[in-house]
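**Student:** Here is a sequence with its predicted model. Questions after.
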Amino acid sequence: MPKIAIIYASQSGKTKRMAEAIANGAKSVEGVDVLLKNVFQAKPDDVLDADAVVLGGSTYNSKLIKTMDPFLAQLEKLDLKGKVGVAFGSYGWSGEGVPILIDRMKSFGMSVIEPGTTAVQLPTKEDLERCTDLGKAVANGLLN
């Protein structure tokens, strides 16, 4: 059964809401295993056996939230070539978090779906619907 690992770092819960919506969308597709974890609980093995890795991180001071750095350093040591990668996150002003995640996943040799998805501040209903649709699309893509 194809597996999607959704790992996120969220300081104020905004990116967490997006992660939950992506997971709900993916779970609505039969035949796909979905793992959702906060970066503090995630382990490299969570993504090693995944077919798609969806990473979420907010932007803080024009950079990706620092709590994602140790996990990305662990991923750098793994063979992730060919896995599907997707990035998402919320931001208040500048939004660099998602492009940074995309660049890192590309450096791991992943097949990254661009441009990722973002929300300004608290995700709106439309933002969350877009996240749900993203989860469905990734799950359906793994089945086809």
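**Tutor:** Thanks, I have the structure now.
**Student:** alpha carbons only for contacts and neighbour counts from here, please
**Tutor:** Fine.
**Student:** what about the strands in this structure?
**Tutor:** 3-9, 33-38, 52-57, 59-60, 63-64, 84-91, 111-112, 117-120 (DSSP state E).
**Student:** Give me the helices and strands touching the longest helix seen in the chain, please.
**Tutor:** Taking DSSP state H as the criterion, the chain has its longest helix at helix 125-143. Helix 125-143 sits against helix 14-27, strand 117-120, with contacts defined as 3 or more C-alpha pairs under 8 Å, 6 or more residues apart in numbering; DSSP states H and E.
**Student:** will you turn the strands of the chain into CSV that also has mean neighbour count and distance to L75?
**Tutor:** Formatted as CSV, the strands of the chain follow (neighbours: other C-alpha atoms under 10 Å; distance: least, C-alpha to C-alpha, whole Å):
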stretch, mean neighbour count, distance to L75
strand 3-9, 26, 12
strand 33-38, 18, 15
strand 52-57, 28, 11
strand 59-60, 20, 20
strand 63-64, 20, 16
strand 84-91, 27, 12
strand 111-112, 20, 15
strand 117-120, 20, 21
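**Student:** related to what we said a few turns ago, most packed of the helices and strands packed on helix 125-143?
**Tutor:** helix 14-27 (a mean of 23; mean count of other C-alpha atoms under 10 Å).
**Student:** here comes the other one, which I'd like you to weigh against the first:
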Amino acid sequence: MSKVLIVYATRMGETERIAQLIGEGVRISGVEAVVMDAGKIKNEGDLQGYDALVFGSSTYHGEMLNKMKTLLFLAEKAGLEGKVGGAFGAFGWSGEAPGRIYNTMANVFKMAMVGDPLMLKNASLGGGIQMAQEYGKSIAGKLKER
């Protein structure tokens, strides 16, 4: 069975909520999902054994959280080229973090990215729950295509 790692960095809990919903979408599709706080990833070996990786961070003052920046530096050494990837994040006024994560995964890590990054102000607003679950389903769908 394929396995997806969904890693988030959050300050207020909203990005974690989005990560959990993406995980639900992955599981609904019959694929195993592991959801984890970025602070629990200690080395590039912690990223091994997954067929897809999805990274997300909230945006504060135009930046992703430092825990996600640290994760991206670790991930650069993990040999993720060709693996399925996705990026997401919660934001208030601006939403740069998901796009920066996505571009790093696509252009530096050379991952096979799904669509565009998922950007939500709040998982509970404007269909956010369904959008996050659909994003998870698209990750699982891309894995099944391979």
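**Tutor:** That came in fine, so what should we check first? This is a predicted model, so every value here is computed, not measured.
**Student:** returning to that earlier point: let's have the strands of structure 1 in TSV, adding distance to N140 of structure 1.
**Tutor:** Conversion of the strands of structure 1 to TSV gives the following (distance: least, C-alpha to C-alpha, whole Å):
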stretch	distance to N140 of structure 1
strand 3-9	11
strand 33-38	12
strand 52-57	11
strand 59-60	29
strand 63-64	29
strand 84-91	12
strand 111-112	16
strand 117-120	18
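**Student:** Quick one: closest of these to D103 of structure 1.
**Tutor:** D103 of structure 1 lies closest to strand 111-112 among the strands of structure 1, at 9.0 Å (C-alpha to C-alpha).
**Student:** which residues touch the closest one?
**Tutor:** The list of residues contacting strand 111-112 of structure 1 from outside it, by C-alpha atoms under 8 Å, 6 or more residues apart in numbering, reads 81-86, 102, 105-106.
**Student:** same thing with stretch 66-75 of structure 2?
**Tutor:** In contact with stretch 66-75 of structure 2 (C-alpha under 8 Å, 6+ apart) are residues 8-9, 38-39, 41, 43-44, 47, 55-57, 101, 104, 109.
**Student:** distance of the residue nearest to A9 of structure 1 when sequence neighbours are not counted from K43 of structure 1?
**Tutor:** Of all residues not flanking A9 of structure 1 in the chain, G57 sits nearest, at 4.9 Å (C-alpha to C-alpha, 6 or more residues apart in numbering). As defined by C-alpha to C-alpha, to the nearest Å, G57 of structure 1 lies at a distance of 16 Å from K43 of structure 1.
**Student:** picking up where we left off before, would you check which pair of the contacts of stretch 66-75 of structure 2 lies furthest apart?
**Tutor:** So for these, where distance means C-alpha to C-alpha, the most widely separated pair is G39 and F109, at 20.2 Å.
**Student:** These two: which has the busier surroundings?
**Tutor:** The neighbour count for G39 of structure 2 versus F109, taken as other C-alpha atoms under 10 Å, is higher for F109 (21 against 14).
**Student:** For L35 of structure 1, which non-adjacent residue is closest in space?
**Tutor:** Nearest to L35 of structure 1 is A5, by C-alpha to C-alpha, 6+ apart, at 4.8 Å.
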